[in-house]
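Asks: Here's a sequence, model it:
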Amino acid sequence: MKELYLNGAFMPPDEARISVMDRGFLFGDGVYEVIPSYGGRFLGLEPHLDRLDASLAALRLANPLARETWRSVLQRLIGTPPAPDQYVYLQITRGAPPERDHLCPESTEPTVMALARPIKPRAPTVAERGVTCITRPDIRWLRGEIKSISLVASVMMRREAADAGALETIMHRDGQVTEGAVSNVFVVTGDELATPPKGHLLLPGITRELALLLARDHGIRFLEHPIPLETLRGADEVWLSSSTREILPVTRLDDRPVGTGLPGPLWRRIDALYQDYKARVREGHV
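Replies: Next comes the predicted model:
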């Protein structure tokens, strides 16, 4: 990473500084986005920026940059020529007022930061053996649709998963699946694909939406409806989706196999469609 963007300027990472009074540091008062790029072309840039606007509006923050400025900043960060596969992380906080107070002055200038990092290639073992997850009660706040930087609950859940030798924690509330600590969740029962509906309890993932779009366009039946925890545990297939991990098959859940214990046929089909879509993004055909 040669440079990052901070408050209107590009600079080397070791020169970047923010105030200790920044409300992102003191309160987690801010939002973020993660946008993948393949071959120098962003996948889902506009939906990601739309979601950024929605998160900012929920926190009553104005977007500090115009849409065209965001495009220009993000394109510069991925470089010329760009590295093959990258993601851009951007973060906006409410800024650094002179006093620490839960009520922030409305005139405070926001802090805006963005940087690019490589996307790690998917391990070949994922398609061969899948990944392992655990389930836990959803202990987060009730505004999961906001992509908030206040992520301590997700940090705790990822730690629990790692301690159990798993990749991810799938969460549930009142007997219903919500989402993973850093992912959306899909289940396959028979020939039916299902995912929990959008609402306050989960983040509307851009990869989630793309998976459903690909399913619709290729005749794969799907439903968005509540998924009981027992349905998850008895599913033929379980998937995770996120911008940097794409769509992953879960083959072991709470120390029990999912379905046959191997990546399922519907996952293989949707993954092939997703990889084809990525290839078209790289070639500039999307």
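
Asks: from here on, contacts and neighbour counts on C-alpha atoms
Replies: Will do.

Asks: how about the helices in the stretch 1-150 of the chain?
Replies: Secondary structure of the stretch 1-150 of the chain, counting by DSSP state H, counting those that start in this stretch: helices at 23-27, 45-58, 67-77, 124-129.

Asks: tell me which residues in the last one are buried?
Replies: In this case it means helix 124-129. Across helix 124-129, burial judged by 16 or more other Cα atoms under 10 Å covers residue 127.

Asks: With the third one instead?
Replies: Of the residues in helix 67-77, those buried under the neighbour-count criterion (16+ other Cα under 10 Å) are 70, 73-77.

Asks: quick one on the thing from earlier: figure out which of the helices of the stretch 1-150 of the chain is closest to residue 254.
Replies: Taking Cα to Cα, helix 124-129 is the member of these nearest to residue 254, at 15.8 Å.

Asks: Hmm, residue 35 is touching residue 246, no?
Replies: No - here residue 35 does not reach residue 246: they are 11.7 Å apart, not a contact under Cα atoms under 8 Å.

Asks: Check the offset of the helix or strand hosting residue 268 from the chain's centre.
Replies: Using DSSP states H and E, residue 268 maps to helix 265-282. Here helix 265-282 shows a centroid-to-chain-centroid distance of 18 Å under the convention Cα atoms, centre = their mean, to the nearest Å.

Asks: Same check on stretch 246-253?
Replies: Distance of stretch 246-253 from the chain centroid (Cα atoms, centre = their mean) equals 15 Å.

Asks: coming back round to it: more crowded one of residue 35 and residue 246?
Replies: Neighbour totals were compared for residue 35 and residue 246, and residue 35 leads with 22 against 17 (other Cα atoms under 10 Å).

Asks: The more buried one: what's it in contact with?
Replies: Residue 35 sits next to 42-45, 48, 87-89, 243 when contact means Cα atoms under 8 Å, 6 or more residues apart in numbering.

Asks: Throw these into TSV and include neighbour count and distance to residue 130, thanks.
Replies: Formatted as TSV, those follow (neighbours: other Cα atoms under 10 Å; distance: Cα to Cα, whole Å):
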residue	neighbour count	distance to residue 130
42	25	27
43	22	24
44	19	25
45	18	28
48	19	27
87	24	23
88	20	26
89	16	27
243	22	18
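
Asks: quick one more, to check against the first:
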Amino acid sequence: MSRIVYVNGDYLPEDEARVSVFDRGFLFADGVYEVTSVLGGKLLDFAGHAKRLQRSLDELEMANPVTEDELLAIHRELVSRNGIEDGLVYLQVTRGAADRDFAYPKDAKPTLVLFTQSKPGLADSPVAKSGLKVISIPDIRWGRRDIKTVQLLYPSMGKMAAKKAGADDAWMIEDGFVTEGTSNNAYIVTGNRIITRHLGNEILHGITRAAVLRFAREAQMEVEERAFTLDEAKAADEAFITSASMFVMPVVEIDSVKLGDGTPGPVATRLREIYLEESRQAAV
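Replies: This next block holds a predicted model:
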């Protein structure tokens, strides 16, 4: 059965979906996106994703083509039509189609596209029991990483570099400090203290990050938001990443250096359990 996608107000079989070749998302990467996880047919952290979407649009002076309530209804309709039990909903908003010009067009209508990806057993990934291996790469992205734009070429290059090195992902380094992973926020644990980079233009303001830090503090875990170096990370007791699609995932090796005994640590393991439990209960 063909997957049903959403394009500018219409629900269509994916092979019938069309976007203009003049769309600025295609020509300039002039667009933003969000990914919301689905567990048990319900959406995780939807309100947070909707709020961040609006922030990204505002930062780029781009109009939102729908209200938050309308966006929620579209998400739910796609989940229903595609029979998604566990998976993802991807949404993208671009400035729309206009003749190619670097200046923003005055009368372009935003393009809104959504589609689903079925991921059975999304919360039961075996990687959570074995942990991730990461490499370090220089962070050469533009300076506004807090805006969730569709400019993802360098993160794609980073994931390919990790794959070629026999690793799972890459952590990006700027001035000796870890910024984030290619598609996730990065954390280390030292002496039971969770350390993760403070919010700023240098990293994406992760929705899962916010939830996990809240849950950690509620569980009386010590959290420190500051930049940490690559050397600190390699010497840490444990490490992990967070993202909408991987939730909390342990990191067991950085640049071939094993952390602890080379297995997922207790802090990351417990935070994953807490996040999944709490998020399932609050899912919409």
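
Asks: Any idea what the TM-score is?
Replies: Scored against TM-score structural alignment, normalised by the length of structure 2, the superposed chains reach a TM-score of 0.95; 282 aligned residues with a Cα RMSD of 1.6 Å.

Asks: re the thing from before, closest to residue 161 of structure 1 among the contacts of residue 35 of structure 1?
Replies: The closest of the contacts of residue 35 of structure 1, once distances to residue 161 of structure 1 are taken by Cα to Cα, is residue 243, at 19.6 Å.

Asks: Distance of that closest one relative to residue 39 of structure 1?
Replies: For residue 243 of structure 1, the distance to residue 39 of structure 1 equals 15 Å [Cα to Cα, to the nearest Å].

Asks: next one: residue 189 of structure 1
Replies: Residue 189 of structure 1 is 36 Å from residue 39 of structure 1, by Cα to Cα.

Asks: neighbour count winner among these two?
Replies: More crowded of residue 189 of structure 1 and residue 39, by other Cα under 10 Å: residue 39, with 18 against 15.

Asks: quick one, strands of the stretch 101-250 of structure 1?
Replies: For the stretch 101-250 of structure 1, applying DSSP state E, counting those that start in this stretch gives strands covering 111-118, 131-137, 168-173, 176-180, 184-189, 192-195, 222-224, 237-242, 246-253.

Asks: The ones you listed: which one's closest to residue 143 of structure 1?
Replies: That would be strand 176-180 among the strands of the stretch 101-250 of structure 1, by Cα to Cα, at 11.9 Å.

Asks: Who are the packing partners of the closest one?
Replies: Of the remaining helices and strands, those touching strand 176-180 of structure 1 by 3 or more Cα pairs under 8 Å, 6 or more residues apart in numbering; DSSP states H and E are strand 168-173, helix 229-233.

Asks: Next, format these as TSV and append distance to residue 94 of structure 1 and mean neighbour count.
Replies: As requested, these are arranged in TSV below (distance: least, Cα to Cα, whole Å; neighbours: other Cα atoms under 10 Å):
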stretch	distance to residue 94 of structure 1	mean neighbour count
strand 168-173	29	24
helix 229-233	37	17
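
Asks: Rebuild these as a markdown table, extending it with distance to residue 141 of structure 1.
Replies: Converted to a markdown table, those look like this (distance: least, Cα to Cα, whole Å):
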| stretch | distance to residue 141 of structure 1 |
| --- | --- |
| strand 168-173 | 11 |
| helix 229-233 | 20 |
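
Asks: Among these, which comes closest to residue 25 of structure 1?
Replies: So among those, strand 168-173 is nearest, using Cα to Cα, at 25.7 Å.

Asks: angle of the closest one against strand 237-242?
Replies: Angle of strand 168-173 of structure 1 versus strand 237-242, following axes from the mean of the first three to the mean of the last three Cα atoms, to 10 degrees, is 100 degrees.

Asks: quick one, strand 168-173 of structure 1 and strand 131-137 angle?
Replies: 30 degrees.

Asks: packing partners for strand 168-173 of structure 1?
Replies: Strand 168-173 of structure 1 is packed against strand 131-137, helix 152-163, strand 176-180, with contacts defined by 3+ Cα pairs under 8 Å, 6+ apart.

Asks: Following superposition onto structure 2, what is the mean distance for it?
Replies: Strand 168-173 of structure 1: mean distance to aligned residues in structure 2 after superposition is 0.7 Å, counting by mean Cα distance after the TM-score superposition for structure 1.

Asks: contact partners of that strand?
Replies: Residues from elsewhere that reach strand 168-173 of structure 1, judged by Cα under 8 Å, 6+ apart: 132-138, 157-158, 160-162, 177-182, 185, 229.

Asks: repeat that with 7 Å
Replies: Contacts to strand 168-173 of structure 1, defined as Cα atoms under 7 Å, 6 or more residues apart in numbering, come from residues 133-138, 157-158, 161, 177-181, 229.

Asks: before we move on, what about stretch 12-32 of structure 2?
Replies: Contacts of stretch 12-32 of structure 2 (Cα under 7 Å, 6+ apart): 2-7, 56, 92-100, 148-151.

Asks: Now the buried members of those.
Replies: Neighbour counting by 16+ other Cα under 10 Å classes 3-7, 56, 92-98, 148-151 among those as buried.

Asks: Next up, the contacts around the residue nearest to residue 95 of structure 2 when sequence neighbours are not counted.
Replies: If the residues on either side of it in the chain are set aside, residue 95 of structure 2 comes closest to residue 110, at 4.6 Å by Cα to Cα, 6 or more residues apart in numbering. Contacts for residue 110 of structure 2 (Cα under 7 Å, 6+ apart) come out as 63, 65, 93-96.

Asks: returning to what we had before: select, out of the helices of the stretch 1-150 of structure 1, the one closest to residue 200 of structure 1.
Replies: Across those, the minimum distance to residue 200 of structure 1, taken as Cα to Cα, is reached by helix 45-58, at 11.4 Å.

Asks: between that closest one and helix 67-77, how many degrees?
Replies: 120 degrees.

Asks: Give me the helices and strands touching helix 45-58 of structure 1, please.
Replies: Applying 3 or more Cα pairs under 7 Å, 6 or more residues apart in numbering; DSSP states H and E, one finds that helix 45-58 of structure 1 contacts strand 30-38.
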